[in-house]
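> Below are the sequence and a predicted model; questions follow.
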Amino acid sequence: MKPLIVLITIFTLILAVTRIVYGQWDIYRSGRVAMAVMLIFTAIGHFKFTEGMILMLPDFVPAKREMVLATGIIELIAAVGLFIPSLRILTAWLLILFFVLIFPANIHAALHNVNLEKASYDGDGINYLWFRVPLQLLFIAWVYFFVIRTGR
């Protein structure tokens, strides 16, 4: 829920700023900034809640701590890549792939009631997926619409 709040809040704020500064709404810039800020927010979670995120990974995944930290770094790199015109489209496609690849960890976390902030097994469980599936699809659609579709 928190990443969605960050995404929508930053989008609305930057949209208003672009209207004031440039005299017009710039939804594409606002969308990119919002996604970048959301990625930074979630990346911080990888470093702050490492132990909980480790619990999100199935047993067969090796080097769980390194994987959690690496995905946090990937999110930070993607946030920067959204602002580099020559890398923006590639970053967007890789970000969509990233969202697809991390989704099984969310399923695993839901099935095992992982509470990533407490690093415990008393989370929302399967009900979490009713929110997470549409959220993951929203992230993918967001990146596609605000970056790939427009070529900006």
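Perfect, thanks for sending it. Numbering: from 1, shown residues only.

> C-alpha from now on. contacts and neighbour counts both.
Noted.

> Return the residues in contact with the residue nearest the centre of the chain.
By Cα atoms, centre = their mean, the chain has its centre lying nearest to Leu39, at 4.8 Å. By Cα atoms under 8 Å, 6 or more residues apart in numbering, the contact list for Leu39 reads Glu75, Leu76, Ala78, Ala79.

> By neighbours, which of those residues wins?
Neighbour counts for the contacts of Leu39 peak at Ala79, which has 25 neighbours (criterion: other Cα atoms under 10 Å).

> Okay, and that one sits in which element?
Assessed by DSSP states H and E, Ala79 sits inside helix 64-81.

> Can you name every helix or strand that the helix or strand that contains Pro134 contacts?
Secondary structure assignment for Pro134, by DSSP H and E: helix 127-143. Secondary structure elements in contact with helix 127-143, counted by 3 or more Cα pairs under 8 Å, 6 or more residues apart in numbering; DSSP states H and E, are helix 27-48, helix 88-111.

> One more to weigh against that first structure:
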Amino acid sequence: MAPLVFLVIGFVLARVAGLAGVDALDGWLPALRVGLALMFLVTGLAHFAPKMRAGMIAMVPPRLPRPDLLVTATGVLELVGAVGLLIPGTAALAAAGLALLMIAMFPANVSAARRKLSLGGRPVEPIGPRTVLQVFWVALAATVALAA
């Protein structure tokens, strides 16, 4: 749920800045790009925070090799994607890449929910609400990819 909070905060602050006269943020698309960028900045950094990292490594389905390397790679991709969303010339490509990344990472969420794991000391979200959020985030990223 925290990523959704950061997405909304980023979107609202960017939209307010746009309405206040910051031309680069004047519109729903730039505000959405900022909201998504903030969300991916936070989730990308979480891949490297020791308490969160251990939980993310545990989330990786057991059949996949080197879960530590997978968590590092996905964290770096989220951070690079967040920066890419903020650059108008790369926003569409970054958004498309992030949408694909979220789809690729979804099995880890399913695995974690089935195994009743915790992340950062809290149980992972049940698969139903997590699926709804994941579809929502992918749809937002796809919207940016197609509209940017």
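Structure received. All figures in this text were calculated on a predicted structure; none of them were measured in a lab.

> quick one on the thing from earlier: out of the helices and strands packed on helix 127-143 of structure 1, which is the most enclosed?
Of all those, helix 27-48 carries the top mean neighbour count, a mean of 21, counting by mean count of other Cα atoms under 10 Å.

> ok so, going back, I'd like the helices and strands packed on helix 127-143 of structure 1 as a markdown table, with distance to Val21 of structure 1 appended.
Listed next are those as a markdown table, based on distance: least, Cα to Cα, whole Å:
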| stretch | distance to Val21 of structure 1 |
| --- | --- |
| helix 27-48 | 13 |
| helix 88-111 | 23 |
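
> Of all these, which one is nearest Asn127 of structure 1?
helix 88-111 (7.5 Å; Cα to Cα).

> Go ahead and name everything in contact with the closest one.
For helix 88-111 of structure 1, the external contacting residues (Cα under 8 Å, 6+ apart) are 55-58, 78, 81-82, 115, 123-129, 132, 136, 139-140, 143-144, 147-148, 151-152.

> on that earlier part again, in structure 2, which of the contacts of Leu39 of structure 1 still touch?
Counting by both residues aligned by TM-score structural alignment, their matches' Cα atoms under 8 Å, the members of the contacts of Leu39 of structure 1 that carry over to structure 2 are Glu75, Leu76, Ala78, Ala79.

> Any chance of TSV for the residues you listed, columns distance to Pro3 of structure 1?
TSV is the format used below for the kept ones among the contacts of Leu39 of structure 1 (distance: Cα to Cα, whole Å):
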residue	distance to Pro3 of structure 1
Glu75	13
Leu76	14
Ala78	16
Ala79	14
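
> quick one: which of those is nearest Val6 of structure 1?
Here the nearest of the kept ones among the contacts of Leu39 of structure 1 to Val6 of structure 1, counting by Cα to Cα, is Ala79; it sits at 13.9 Å.
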